[in-house]
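# Take a look and give me a structure for this.
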Amino acid sequence: MFDGFDATFLARLQFAFTVSFHIIFPAFSIGLASYLTVLNGLHLVTRKPVYLSLFDYWKTIFAVAFGMGVVSGITMSYQFGTNWSVFSDKTGPILGPLMGYEVLTAFFLEAGFLGVMLFGRERVGEKLHFFATAMVGIGTLISATWILSVNSWMQTPAGYSINEVGQFVPEDWWAIVFNPSFPYRLVHMVLAAYLTTALVVGGVGALHLLRRDVDTPGAKTMFSMAMWMAVIVAPIQIFAGDLHGLNTLEHQPAKIAAMEGHYEDHPDGAPLILFGLPDDEEETVHYRIEIPKLSSYILTHEWDGALRGLKSWPKDERPPAELIFWTFRIMVAIGFAMLALGLWSLWARWRGHLYEAPWLHRAAIFMAPMGFVAVLCGWITTEVGRQPYTVYGLLRTAESASPLDAPAVGTSLLAFIVIYTAIFGAGTYYIMRLMNRPALAIGGPVDQDGPLRSGGIMPGPSHKKDATGNV
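So this is what the prediction gives:
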């Protein structure tokens, strides 16, 4: 069935499939863990029940997303031994310890305090419970730090030497961990996680507001907090992305050329190609719409700044512009859409109708999944832009794969597709059902002194029911 396919291509496709499933869950859980910490802290400071109600509402969703992220990550890591054993052998002396540190620090921290965060509030007290929640949030950030360090070293290797058997061995651990692209990529990814979470939280709040739950404190609070996050963090993310692009131009200029669709050298200023159809075979962009010299100004901050084109590299050393040209533009477009949504909400807030703006709420619901799309597009741009290397400029992808036959890799790929679609499809459906819970579950119009329980606020003695049985 797979005899006509290349085993390395199938291995790459399998890893791309599994990492695409995996990355959406950490991107969500990183931001959600910090959001839960903020909610818990606000309840401690203000004593308002709505914050604890929101905490109980979102902690269940976090638990499901966290579990799916862990499972998908473990499964993905096995591929280093099955499909990429040569890569593991050559980079193991460097990447192995870094991934081990991630388990010893971040994962143990998350696992140690997760149960307390989810189930221990009544047992340990609210202050220790807040501490446990903060430790889970910090653990997710530490995890992101180590994983981004590993991946950044593959993009911009530093602090290594190559021994007599072709292995990368450490010479300077500080240079390895804090390699040239690491700070930029870490900030960019963490901000992306916060924006992704904010869009989801804002979309859920907007959904309940559209259902005429405008008097529901939970829906109003989550929507307001999410829109503040969007309007504050989106411009910071755009600025961080610009710095990341400048760093990429310095260390991976071929990736930038592919992202921008530049095949020819531009010694006197390169145009910004807004749209077009890149053609790697003919080495041109068909039907392009461009703004003269703007690409040079963005990347070099000079109108006449020189930029290299893909023709400066041999064909077998170029990343595929036909793919990352578009993923990069989708990511950027979503980033500016996030900023626009935040500014729209700021205008509505200033006018005093943030909670009575149905078109703003519809836009927030539409944007709710866009953070995941942006994360996936950014990841594709980063990883495909590194091709044809696994360790940029040093170890080719074709030289990193295990000596497997195509049918073996293809069969496991099909198994992954079926199992992942079933399990993670069901998990995602369950998360969406949790988000669709009625307004009472997220701090409905109840007595401020009403007793609390996990998942919502229970009716107190002063609550009455109408003829339909609703509180």
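
# make it CA atoms for all contacts and neighbour counts henceforth
Noted.

# and His208, how many neighbours?
Other residues near His208 come to 23 when the count uses other CA atoms under 10 Å.

# Run a quick neighbour tally on Arg351.
Number of residues near Arg351 (other CA under 10 Å) recorded here: 9.

# From Ala226, how far off is it?
Between Arg351 and Ala226 the distance is 18 Å, computed by CA to CA, to the nearest Å.

# do Ala426 as well
Relative to Ala226, Ala426 is positioned 26 Å away (CA to CA).

# And for Leu277?
Counting by CA to CA, the gap from Leu277 to Ala226 is 36 Å.

# Comparing Ala426 and Ala226, which residue is more hemmed in?
Neighbours of Ala426 and Ala226, each counted by other CA under 10 Å, are more numerous for Ala226; the result is 25 against 12.

# show me the contacts for the more buried one.
Ala226 makes contact with Ala198, Leu199, Val201, Gly202, according to CA atoms under 8 Å, 6 or more residues apart in numbering.

# Another sequence for comparison is provided below:
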Amino acid sequence: MDLDALLLSRLQFAFTVAFHIIFPSFTIGLASFLAVLEGLWLLTRKEAFKTLYLFWVKVFAISFGMGVVSGVVLSYQLGTNWSVFAAVTAPVIGPLLAFEVLTAFFLEASFLGVMLFGWRKVGPGLHFASTVLVAVGTLISAFWIISANSWMQHPTGHEVLADGSLRAVDWWQVVFSPTFPERFAHMALAAYLTTSLVVGAASAWRILRSGPSPESSIALRMAIGMFAVVAPLQLVVGDLSGKDVQRLQPAKLAAIEGFWETRTEQPFHIVAWPDRAIEGNRFELSIPKVGSWITAGSVEAEVQGLKDFAPEDRPPAAIVFWAFRVMVGLGMLMIALGAWGAWLTLRDALGRGGREGPERSRAFLWSAVAMGPAGFVAVIAGWIVAEVGRQPYVVYGFLRTADAVSPIGAGQVSASLLAFMVVYAVIFVAGMLYILRLIAQGPQGEEEDAPVSDGQPPGNALAAAPPEHRP
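I've put the predicted structure just below:
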């Protein structure tokens, strides 16, 4: 393997984006969870909702800050490592990223301050509105980022100028490229799944350690309700997104499924090892004919294989194949966990559960704890499928990744990659460990510490928490 500037730049961007995506995929869902908690507290005045809000808002504040910092690094890399890409696509990509700042980041930054520090200075309605607006801002941010990435997956609404650069001619087509609706829905649902799994794992851990409490039971059941509904819905949206890939990026689909020959009645490879050297799979465990039915809706449908494409136009099949199976495998486990939790909750509600409600089933609680990180792993695996599967293009069908890199040397990139690894290892690992410590402590004891009474908004958890719990 030749560690040239291109490969090192790709590794550096992959390394930083893998760290970054952890935080938005968590905070998008957590912001909405906080809005629901505050809304329920205002409606019911139950202390458990207030306590949960005060606890999770601390986790949100730290995660949001780390997401912003890690995102800034990515934008700088577009100029340092991918200057050709930035120069060519700036007339299209630049406005989309600017819209993200203007419509989402400013909204989040403005009302985040009210959300965290305004609980003694604003009324309950305004504080709740601030929490809702922060939640909306996280979704708007995801909207613009997915819009830009979807355009890169299937560029539309532009023209190529004489100097080789691009110019947008139809902003509606640029923003809403053909793959955008399903991809945005897929990412939003992934964020909600990620958050619900973390909340469920944290609540299950507290119950295993200290027994059921009103806060832990409420949070656990809310998490079960979320991933019991969202996980099956995500499977449907993922299938719709896959149909877009089959239609618009057939080489990526062939890599995802491990198809090498173009044929009808393609098998579904449960496991395989695609090998570019032999232009085939070294071993396969397959179900006959099911591959064509899953990808194209009919066993008689002809589905293209990788051999239809020139070797230089094929994505790395093994990476894409296995990343997809990690994502789907975890998704199936999420569906199973949601169905199990919903069944336990329903039995308990009907009075038939005995000691087998979700809070009393140790097997379910340990399963929920084990599934806590699954959302993050699935999100990273999904991005690997999307980005590695798009290769060898950075803008599909237009600009190759090899032509988009900056004219810099491998030594410069390797030095910055090493620096990133050291800094991230120290700062971000410490931050994540602190978040895990907060989650492990749980919402116990917040009622006494929080100077919030009925009629007041459950605002700043940072001020409400005792000094040793403040970040």
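
# Of the contacts of Ala226 of the first structure, which ones are shared with the second structure?
Mapping the contacts of Ala226 of the first structure onto the second structure (both residues aligned by TM-score structural alignment, their matches' CA atoms under 8 Å) leaves Ala198, Leu199, Val201, Gly202 still in contact.

# Counting neighbours, what do you get for the last one?
Gly202 of the first structure has 28 neighbours, counted by other CA under 10 Å.

# So it sits against Lys220, correct?
No: in this structure, Gly202 of the first structure is not within contact of Lys220 by CA atoms under 8 Å, at 9.5 Å.

# Please say which position in the first structure Pro214 of the second structure maps to.
Under the alignment (TM-score structural alignment), Pro214 of the second structure pairs with Pro217 of the first structure.

# And Val73 of the second structure, by the same measure?
Aligned by TM-score structural alignment, Val73 of the second structure pairs with Thr75 of the first structure.

# helix, strand or coil for its match?
Secondary structure, DSSP: H, G, I helix; E, B strand; the rest coil: Thr75 of the first structure is helix.

# Can you tell me how far it is from Phe416 of the first structure?
Noted for Thr75 of the first structure: a distance of 10 Å to Phe416 of the first structure, by CA to CA.

# Which of these two has more residues huddled nearby?
Phe416 (17 against 13).

# contacting residues for that one?
Gln14, Thr18.

# Which position in the second structure pairs with it?
Under the alignment (TM-score structural alignment), Phe416 of the first structure pairs with Phe420 of the second structure.

# swap in Tyr194 of the first structure?
In the second structure, Tyr194 of the first structure lands on Tyr192 (TM-score structural alignment).

# ok, the nearest residue in space to its match that is not next to it in sequence to Ser367 of the second structure distance?
Once flanking residues are discounted, Tyr192 of the second structure sits nearest to Gly29: 4.4 Å by CA to CA, 6 or more residues apart in numbering. Relative to Ser367 of the second structure, Gly29 of the second structure is positioned 21 Å away (CA to CA).

# and what of Phe376 of the second structure?
Phe376 of the second structure is 16 Å from Ser367 of the second structure, by CA to CA.

# Which one of those two is surrounded by more residues?
Using other CA under 10 Å as the criterion, Phe376 of the second structure and Ser367 rank with Phe376 on top: 24 against 15.

# In the first structure, what stretch matches the helix or strand hosting that one?
Following DSSP states H and E, one finds Phe376 of the second structure within helix 374-388. Alignment of helix 374-388 of the second structure against the first structure: residues 370-384, by TM-score structural alignment.

# Could you do stretch 5-15 of the second structure as well?
Aligning stretch 5-15 of the second structure against the first structure (TM-score structural alignment) gives residues 7-17.

# Buried ones in that stretch, by neighbour count?
By neighbour count on 16 or more other CA atoms under 10 Å, the buried set for stretch 7-17 of the first structure is Ala7, Thr8, Phe9, Leu10, Ala11, Arg12, Gln14, Phe15, Ala16, Phe17.

# With secondary structure and distance to Gly269 of the first structure added, can I get the residues you listed in CSV?
CSV is the format used below for the buried residues of stretch 7-17 of the first structure (DSSP: H, G, I helix; E, B strand; the rest coil; distance: CA to CA, whole Å):
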residue, secondary structure, distance to Gly269 of the first structure
Ala7, helix, 42
Thr8, helix, 38
Phe9, helix, 37
Leu10, helix, 40
Ala11, helix, 40
Arg12, helix, 36
Gln14, helix, 40
Phe15, helix, 38
Ala16, helix, 35
Phe17, helix, 38
